[in-house]
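>>> here's my sequence, what's the structure:
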Amino acid sequence: MAEFKLYIGNKCFSSWSLRPWVAMRHLEIPFEESLVRLRTPETAANLAKVSPTGQVPVLNHNGRIVWETLAILEYLADLFPGKNLWPADIGARALARSAATEMHSGFREVRYGWPMNLRRPKGHKPLDAEGEAQRSRIEALWRECREKYGKGGPFLFGHFTAADAMYAPVVTRFDTYGGSLAPDTRAYVDAVLSTPAMRLWYAEAAKETWPEPGPDE
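Below is the predicted model of the structure:
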């Protein structure tokens, strides 16, 4: 068994699975992947074998189980300080953690109004009023991170961090549903989507033969 085993769901739509997966791939942390297909009669039983919450992602590190996306990212940051999963500057780190936590607990209307679906054709889909407010908040937050701490590279804090991993599924939503994006938003979305890790995730999602989710879902 590999030192790290990451349990994930369908790549086409499992947004929480994408977050630690893309971080580990981008930062070249070797791991074995185990996919638990979601939305089947057997899903709950299969998840119960590997996850204390019945959800993915779950990281198994030589028998130590870590669940919840932010907990996995924090655990990896502790194990691999040289990977700089959080910015070194304390102010930048505080902002990165605040932004990541806001993503973890918020933006419900954006996430539900624009569900991650890598099969869906690109096209603008309006959100309700609260969703539009949340969308604007996301863009303002990205802009703040980039303007304050992003001068050293294309990501929120220059180099790729846990904050970028947390927003990776939202990046796919902006690309799928957002239509014409503000130039700075488009530049950040393109930077994340162009990483080898994200390109690999998309390629593997395209190979999934299961019918869910449908292209219009």
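>>> make it CA atoms for all contacts and neighbour counts henceforth
Noted.
>>> the longest helix in the chain is where?
helix 129-149 (DSSP state H).
>>> what's downstream of that helix, the next helix or strand?
helix 162-177 (DSSP states H and E).
>>> quick check: angle from that next one to helix 129-149?
130 degrees (axes from the mean of the first three to the mean of the last three C-alpha atoms, to 10 degrees).
>>> tell me the helix or strand right after helix 162-177.
Once the chain leaves helix 162-177, the next helix or strand it forms, by DSSP H and E, is helix 183-193.
>>> buried ones in that next one?
Using 16 or more other C-alpha atoms under 10 Å as the test for burial, helix 183-193 gives T185, Y188, V189, V192, L193.
>>> if we ignore the residues flanking it in sequence, what's nearest the third one?
For V189, the nearest residue in space outside its immediate sequence neighbours is V171; the separation is 5.5 Å by C-alpha to C-alpha, 6 or more residues apart in numbering.
>>> next, the structure of the following sequence, for comparison with the previous one:
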Amino acid sequence: MYTLYIANKNYSSWSLRPWSVMSQLGIPFEEKLVPFEQGCNWDSFRAFSPTGKVPCLLDGDRVVWDSLAIVEYLAERHDGVWPSDPDARAWARCAAAEMHSGFGALREQASMNCGVRVRLHHLTDALKSDIARIDELWNEGLVRFGGPFLAGGHFSAVDAFFVPVAFRILTYDLPVQASTAALAEQLRQLPSSQRWYQDALRETWRDSAHDDEAHLAGEWLEDLRAR
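The predicted model follows:
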């Protein structure tokens, strides 16, 4: 059985992506959560990951790191990770790779923090641009492949790569188009997403660096996390 190393569910968007693929598609795995530490995680995370980062997948003696590499590794072994239609599959891979390497303003100014609700101080031009691109990309997928998911009728890895965005939309009440908001809600209501979210709310770990990012972004309206 696979072992997937992740960090705090409240914060770790990178961990969520392969976790969502495996959980939603019913790929069996053992979850090992190693919390973020104050300062540097290098020493503790290096015990299982060559980069000192999460996520990291172990398949026997084989180590696979980086969320996109993990998903591609799984796609070689399991059906349904990517769409079966070649056009949808090519688009899905491009969209997932764009999320993997881009959207810097969204990451920096609206970092994932599932259990809080924040009113942003202001929307920078860079963040507006990232939000507009999310609207454009999601609507392209829905229209081109017919929905209800980004690349057609079935959940696939491209949806998993954007589940963290769906949580960010909720946390920061991001001003997205109605169709984007509807898809974000659909992604949050997936059984896997609901399990992740409820686990995130139950966590009592706090990482000051991640919380500081959310405090800098705006006024905290609610903190729904367990005390």
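>>> picking that back up, measure how buried the aligned residue in structure 2 for the residue nearest to V189 of structure 1 is and give me the count.
With TM-score structural alignment defining the correspondence, V171 of structure 1 maps onto A166 in structure 2. Neighbourhood size, A166 of structure 2 [other C-alpha atoms under 10 Å]: 25.
>>> could you measure from A166 of structure 2 over to H78 of structure 2?
25 Å (C-alpha to C-alpha, to the nearest Å).
>>> and for N41 of structure 2?
Applying C-alpha to C-alpha, the value for N41 of structure 2 to H78 of structure 2 is 32 Å.
>>> how about G39 of structure 2?
37 Å.
>>> contacting residues around the equivalent of W142 of structure 1 over in structure 2?
Under the alignment (TM-score structural alignment), W142 of structure 1 pairs with W138 in structure 2. W138 of structure 2 is in contact with L150, T180, counting by C-alpha atoms under 8 Å, 6 or more residues apart in numbering.
>>> ok, A165 of structure 1 next?
L18, R19, P20, V22, A23.
>>> just those residues: which are in helices?
Filtering these for helices - DSSP H - leaves L18, R19, P20, V22, A23.
>>> wait, the match of V171 of structure 1 sits on L187?
Yes: using C-alpha atoms under 8 Å, A166 of structure 2 is in contact with L187, at 6.7 Å.
>>> what's the neighbour count on the aligned partner of A157 of structure 2 in structure 1?
Structural alignment (TM-score structural alignment) places A157 of structure 2 against A162 in structure 1. By other C-alpha under 10 Å, 28 other residues sit near A162 of structure 1.
>>> pretty sure A162 of structure 1 contacts P87?
No: using C-alpha under 8 Å as the test, A162 of structure 1 is too far from P87 to be in contact (9.1 Å).
>>> who touches both of those two?
Common neighbours of A162 of structure 1 and P87 (C-alpha under 8 Å, 6+ apart) are A96.
>>> who touches the aligned partner of W91 of structure 2 in structure 1 in this structure?
Structural alignment (TM-score structural alignment) places W91 of structure 2 against L95 in structure 1. The contact partners of L95 of structure 1, by C-alpha under 8 Å, 6+ apart, come to C145.
>>> what's the distance between L95 of structure 1 and D216 of structure 1?
36 Å.
>>> one more: H104 of structure 1?
H104 of structure 1 is 26 Å from D216 of structure 1, by C-alpha to C-alpha.
>>> who has more neighbours out of those two?
Using other C-alpha under 10 Å as the criterion, H104 of structure 1 and D216 rank with H104 on top: 16 against 8.
>>> grab the most central residue of structure 2 for me.
Nearest to the geometric centre of structure 2 sits P164, at 3.2 Å (C-alpha atoms, centre = their mean).
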